[in-house]
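Peer 1: have a look; sequence and predicted model below, questions after that.
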Amino acid sequence: MQSKELLQEAFGRLPGLVRQALDGMEAAQLQDRPGGQGNSIAWLIWHTGRVEDAQVASAAGLEQVWVAEGFVDRFGLPLGERDTGYGHSSQQVDAVTAPRELLQEYYDAVHRQTARVLDGLVDSDLDRVVDRHWDPPVTLGVRLVSILGDCLQHVGQAAYARGLHPGTADARGA
């Protein structure tokens, strides 16, 4: 297996996990915040898409799907155009509302861009420095692993929050 194929396999799991977390959820359930303070499923899935979108686009020299495909306007959130959710206050978490279909559509569009980027990779690309703000500077390979880890954590959190709603747990126990 080549590095590109490994990354494609790993990132390729995310759309289905996002779909599982959202499937059948009602608007109120998407906005519910575990313990009254945790992040809502809507916020977690939106943030997952925003993180992957912003970081992959930056590393690949592309425009973010959020802007390029008009999702910023479709969501209509009271947040800045480049906001990805890092450091959000409780009020900002509450402000992230969207129907599950729009959350899924945005994540799927982000994934399509990520898949195109991954499809064009060769192993030597993974050593290219994409961020010199860190010591040591961050390579594309390290950035992709970081993005993947962050996305998997947030989708897992959304799946956990989903399981807190009676009757919504995945029948397979996943």
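Peer 2: It's in.
Peer 1: going by C-alpha atoms from here, please, whenever you check contacts or count neighbours.
Peer 2: OK.
Peer 1: contact partners for the spatially most central residue of the chain?
Peer 2: Nearest to the centroid of the C-alpha atoms of the chain, with distances taken as C-alpha atoms, centre = their mean, sits residue 48, at 2.0 Å. Under the criterion of C-alpha atoms under 8 Å, 6 or more residues apart in numbering, the contact partners of residue 48 comprise 107, 150, 151, 154, 155.
Peer 1: state the helix or strand in which the closest residue to the third one other than its chain neighbours lies.
Peer 2: This points to residue 151. By the measure of C-alpha to C-alpha, 6 or more residues apart in numbering, the closest residue to residue 151 outside its immediate chain neighbours is residue 48, 5.3 Å from it. Counting by DSSP states H and E, the element that carries residue 48 is helix 41-60.
Peer 1: okay, now the one to match up with it:
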Amino acid sequence: MSSFDLLVDAFGRIQEEVHGAVEGLTEDQLTYRVEARANTIAWLVWHLTRIQDDHIADVAGTDQVWVAGGWAERFDLPFGVAATGFGHTDKDVALVRVPADLLLGYHDAVHDATIRYVRTLTDEELPRIVDESWDPPVSLGVRLVSVVNDDMQHAGQAAFVRGIIERA
């Protein structure tokens, strides 16, 4: 199995988890909060998708799907177009209120762009330094694993909230 195969599988698992957490839920369910300061499924999925979009576009040298695909306009959120959710307050979390099909449409578009990029990679490219602002500097391989890790954690959180909703 190649690095390419591993990455395709990992990003595919994220997509499966996102669909499992979101499909069939209403906007009220997607914005349900376990407690007053908790993240919602809608925010978690938007955020994990924004991070994947931002980070993959950066290493691929492409435009973010969020802007290039017109998703920012469709979501019509009261944040700057570069917002990814980092630093969001409890009030910001509550402002991500969108239907399931919009969340999944954006996630699927980012997934497709991610897989297109990953398919171009060779193992020899993975050590390339993509971010020198960290010590040690971040390689392409580390950045991709970081995205997978962050996304899967947030997808798991969204699945957990869905479980609470379904058992209520």
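Peer 2: Structure's in. What do you need? Because the structure is a prediction, the values reported are computed rather than measured.
Peer 1: ok so, going back, what remains of the contacts of residue 48 of structure 1 once you look at structure 2?
Peer 2: Here is what carries over to structure 2 from those, by both residues aligned by TM-score structural alignment, their matches' C-alpha atoms under 8 Å: 150, 151, 154, 155.
Peer 1: secondary structure, neighbour count and distance to residue 164 of structure 1 added to the residues you listed, as JSON lines?
Peer 2: What follows is those, written out as JSON lines (DSSP: H, G, I helix; E, B strand; the rest coil; neighbours: other C-alpha atoms under 10 Å; distance: C-alpha to C-alpha, whole Å):
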{"residue": "150", "secondary structure": "helix", "neighbour count": "16", "distance to residue 164 of structure 1": "22"}
{"residue": "151", "secondary structure": "helix", "neighbour count": "23", "distance to residue 164 of structure 1": "20"}
{"residue": "154", "secondary structure": "helix", "neighbour count": "21", "distance to residue 164 of structure 1": "16"}
{"residue": "155", "secondary structure": "helix", "neighbour count": "24", "distance to residue 164 of structure 1": "15"}
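Peer 1: could you redo those as JSON lines and give each row distance to residue 81 of structure 1?
Peer 2: Compiled in JSON lines, those are given as follows (distance: C-alpha to C-alpha, whole Å):
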{"residue": "150", "distance to residue 81 of structure 1": "21"}
{"residue": "151", "distance to residue 81 of structure 1": "20"}
{"residue": "154", "distance to residue 81 of structure 1": "21"}
{"residue": "155", "distance to residue 81 of structure 1": "23"}
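Peer 1: just the closest of those residues to residue 67 of structure 1, please.
Peer 2: Each of these was scored against residue 67 of structure 1 by C-alpha to C-alpha, and residue 151 proved nearest at 19.9 Å.
Peer 1: quick one: contacts for that closest one?
Peer 2: Each residue near residue 151 of structure 1 by C-alpha under 8 Å, 6+ apart is listed here: 14, 48, 49, 51, 52.
Peer 1: wait, what's in contact with the fourth one?
Peer 2: What that stands for is residue 51 of structure 1. By C-alpha under 8 Å, 6+ apart, the contact set of residue 51 of structure 1 is 84, 147, 151.
Peer 1: who are the contact partners of the nearest residue in space to residue 154 of structure 1 that is not next to it in sequence?
Peer 2: In space, and not counting its chain neighbours, residue 154 of structure 1 is closest to residue 44: 5.8 Å by C-alpha to C-alpha, 6+ apart. Each residue near residue 44 of structure 1 by C-alpha under 8 Å, 6+ apart is listed here: 154, 155, 157, 158.
Peer 1: the last one: which element?
Peer 2: Assigned by DSSP H and E, residue 158 of structure 1 belongs to helix 140-163.
Peer 1: mean offset of that helix relative to structure 2 (after superposition)
Peer 2: Averaged over the aligned pairs, helix 140-163 of structure 1 sits 0.2 Å from structure 2 after superposition, using mean C-alpha distance after the TM-score superposition for structure 1.
Peer 1: and that helix, how far out from the chain middle?
Peer 2: Counting by C-alpha atoms, centre = their mean, to the nearest Å, helix 140-163 of structure 1 is centred 7 Å from the centre of its parent chain.
Peer 1: do stretch 129-149 of structure 2 as well
Peer 2: 17 Å.
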